[in-house]
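Participant: Pasted the sequence and its predicted model underneath.
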Amino acid sequence: MKNPVPSDVRYHAQSNEPTKLAFVDNRAASERSFLTGTLASTLMVDKSPLDPGAFLASNLQAELTARGIAAQVGPGQDGAFPRIDLKTFRILNHRQNGFSPYVTFTYISADVETATGKKRLGVFVKRGKVPVWSFEEIIEPTLNQPLSLAVKELAAKIGRQLYGASADDAAVASLKAKIAQRNDNSFIDVYALGFTNNPNAVETLVGLTRDDDEYVRIAAISSLGNLRAEGQFELLKSIYGSANIWQDRAMAIKAIGDLDTSESKAFLTEQMAHWKGKASDKDSSKEANWTMQVIGLYL
């Protein structure tokens, strides 16, 4: 594994006084196994086993710094503000057989706490790759890329929540032009558009939710949530209710969780109850369990 390369798009912040940002790893014992699923593995960074909390804190610091936010991320206590209270940081992998993709689901759930209260932030990234010649082929697309995206998404949400931070219109225009050129990693640029925290990206993202490229499409769906595009709630519900493949539905319910409105929270609660009733059904238990894990990031 390798540490993510920080973003090159900087933010303008409403408040950017130097801040100590306490990072508290409060993952429960049941959340401490980092990579689980079909194939158990130990991830190594710099020749040492990956320490999830330290990995996230150090790379969050690097991302915030690269974005131009003067926050110092470090160890803290429950009484320190502002604080990142980490609840979940893990990867679930799945592979049906030797001819199917190796798929990873990367999850983060954390509370951003200030003296005035707390807000729950969730992150969910899905990636998959069929290894052709060597299993090492899965490292970049299913481990390095989603971990990089997860760190960047969390940093973008913290930047907006604590500092009112967003990229300018020129950065949005540049990303739109880059996406229009298309390459194998265009989905990463679509995610980056959502990480701008700039509402001028919404219209382009709405169009990309119908894209033929699976990863461009789910990046666009996810990004509508990252931007808290409350006006797209009905679109997200429509995708969730009618999409043909699970990852589109899962990303739609994740984006609904990101909207953080009373209406979206009620919808999540309703869907959690629905899927709990399906968890023991042989034909739907996999989708039920996977979907509940996404919803659980926000509840």
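Facilitator: Thanks, I have it.
Participant: drop to CA atoms for contacts and neighbour counts, all remaining ones
Facilitator: Will do.
Participant: so where do the strands sit in this structure?
Facilitator: 19-25, 35-37, 44-45, 48-49, 71-75, 83-94, 102-114, 117-129 (DSSP state E).
Participant: Using a markdown table, lay out the ones you listed together with distance to R249 and mean neighbour count.
Facilitator: Shown next, in a markdown table, are the strands of the chain (distance: least, C-alpha to C-alpha, whole Å; neighbours: other C-alpha atoms under 10 Å):
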| stretch | distance to R249 | mean neighbour count |
| --- | --- | --- |
| strand 19-25 | 30 | 21 |
| strand 35-37 | 21 | 16 |
| strand 44-45 | 32 | 12 |
| strand 48-49 | 34 | 10 |
| strand 71-75 | 34 | 18 |
| strand 83-94 | 18 | 22 |
| strand 102-114 | 14 | 22 |
| strand 117-129 | 12 | 20 |
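Participant: for comparison:
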Amino acid sequence: MDSVRKTIKGLKLAGLIAATLLVQACASNFTFQVEVDDPEPSTQHYVSSDQDTPTSLAFSHQIPGDQVSAKGGVLNYVYQQDKKNIDPATFFLGALSNELEARKLPVTFDDSASNQLQLLSFETISHRNNGFSPLVMIAMVKIDLVENGQKHRIAAIVKRAKVPIWTVTEEPLVEATINQPQEILIKEVAAKINLALFNDQLTDSDVDTLIKDVKANVENEDIAYQKVYELGFSNNPKALPALLEFSKHNAEYIRLAAISGMGMLGGEGVFEELKALYTSGNQWQDRAVALKAIGDIQTTEALDFLKTEQAKWSDKTTQEVTWNKKIVALYLD
């Protein structure tokens, strides 16, 4: 009899969860407040082959105050700390300053500096098909770094998805789809500032440790994929063979992290590999991240490729095209 009661109770609970999720999915729009963490800075720092020249940057932004941080057709999120809405630009600058310091990059922010760091956009796409599907979050940032009159476009995207167990604001969901992507975005921006200003690297020993950590944790994708991103941020060619290997991995986030880093690390030498990944990728996210990595190459040929793809989508309105347009716009607009 007890087992029957437990079964009935379990069925009722399952039905309640399903009904709640269905209501969430069917409603026209929900906005949630979620507590987010400060991004954790890197633990490995870059090493210079010469003497880096300290650089001051004037920070500016085009981010509306009090904006919705993640926007979607059904679910919107406002990021908070201590139950107060964060100011996205202030949040970004604080996290970036901490990351630059952790990487031992001699960058300071000074409103009177002639060189500039312009934050053009900092947002997340939120998407969910129904109450039983994963919550997809695509975090994006677009920046112009202006140094001695030369403009460097810095852009990054991170795609994560997770199925909620109880609610769309539960802590594991926020950690996987908001906290981790924000941390990766900040680290990628710092890595690209390094590329533009200093060209410092992680040591060969650091790269070897990261590769070993990925392989030791390959069954724990949540740990391994973040280490793969670190390889892409290393600016050390020693990491490229590992990225090429991991770009074929069965685990989605290990694979995406590897593809993402290929353009930064391999440059025009991996252009053909990235085009092949874009044209033959079985999943949208593989093709999308390959586009992003092509944008990171920053050569005329790579940017012309993005323009050609953008032109093909001019009269299309599918979900994939809509998202691809946003990704390509990070580099072209």
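Facilitator: Here it is on my side, so go on. All values reported here derive from a predicted model rather than from experimental measurement.
Participant: if we can go back for a sec, how about the strands of structure 1 in a markdown table, adding distance to M272 of structure 1?
Facilitator: Converted to a markdown table, these look like this (distance: least, C-alpha to C-alpha, whole Å):
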| stretch | distance to M272 of structure 1 |
| --- | --- |
| strand 19-25 | 26 |
| strand 35-37 | 22 |
| strand 44-45 | 35 |
| strand 48-49 | 34 |
| strand 71-75 | 33 |
| strand 83-94 | 18 |
| strand 102-114 | 16 |
| strand 117-129 | 16 |
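Participant: closest one to A165 of structure 1 among the ones you listed?
Facilitator: With C-alpha to C-alpha as the measure, strand 71-75 is the member of these nearest A165 of structure 1 (12.2 Å).
Participant: Outside of the closest one itself, list whatever touches it.
Facilitator: Outside strand 71-75 of structure 1, the residues that touch it by C-alpha atoms under 8 Å, 6 or more residues apart in numbering are 18-24, 57-58, 60-61, 64-65.
Participant: now the longest helix along structure 2: how far from the chain's centre is it?
Facilitator: Counting residues, the longest helix found in structure 2 (DSSP state H) is helix 2-26. Distance, stretch centre to chain centre, for helix 2-26 of structure 2: 35 Å (C-alpha atoms, centre = their mean, to the nearest Å).
Participant: And the helix or strand just after that helix, how far out from the chain middle?
Facilitator: Counting by DSSP states H and E, the next helix or strand C-terminal to helix 2-26 of structure 2 is strand 30-35. Counting by C-alpha atoms, centre = their mean, strand 30-35 of structure 2 is centred 20 Å from the centre of its parent chain.
Participant: Kindly report the same for stretch 273-283 of structure 2.
Facilitator: Taking C-alpha atoms, centre = their mean, one finds the center of stretch 273-283 of structure 2 at 19 Å from the center of the full chain.
Participant: Pull out the buried positions in that stretch.
Facilitator: Across stretch 273-283 of structure 2, burial judged by 16 or more other C-alpha atoms under 10 Å covers E273, L274, K275, L277, Y278.
Participant: now swap in stretch 221-238 of structure 1 and tell me
Facilitator: Within stretch 221-238 of structure 1, the residues that qualify as buried are 221-230, 232-233, 235-237, counting by 16+ other C-alpha under 10 Å.
Participant: pull the longest helix from structure 1.
Facilitator: helix 145-163.
Participant: returning to that earlier point: using TSV, please lay out the buried residues of stretch 273-283 of structure 2 together with distance to A70 of structure 2.
Facilitator: TSV is the format used below for these (distance: C-alpha to C-alpha, whole Å):
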residue	distance to A70 of structure 2
E273	32
L274	28
K275	30
L277	28
Y278	26
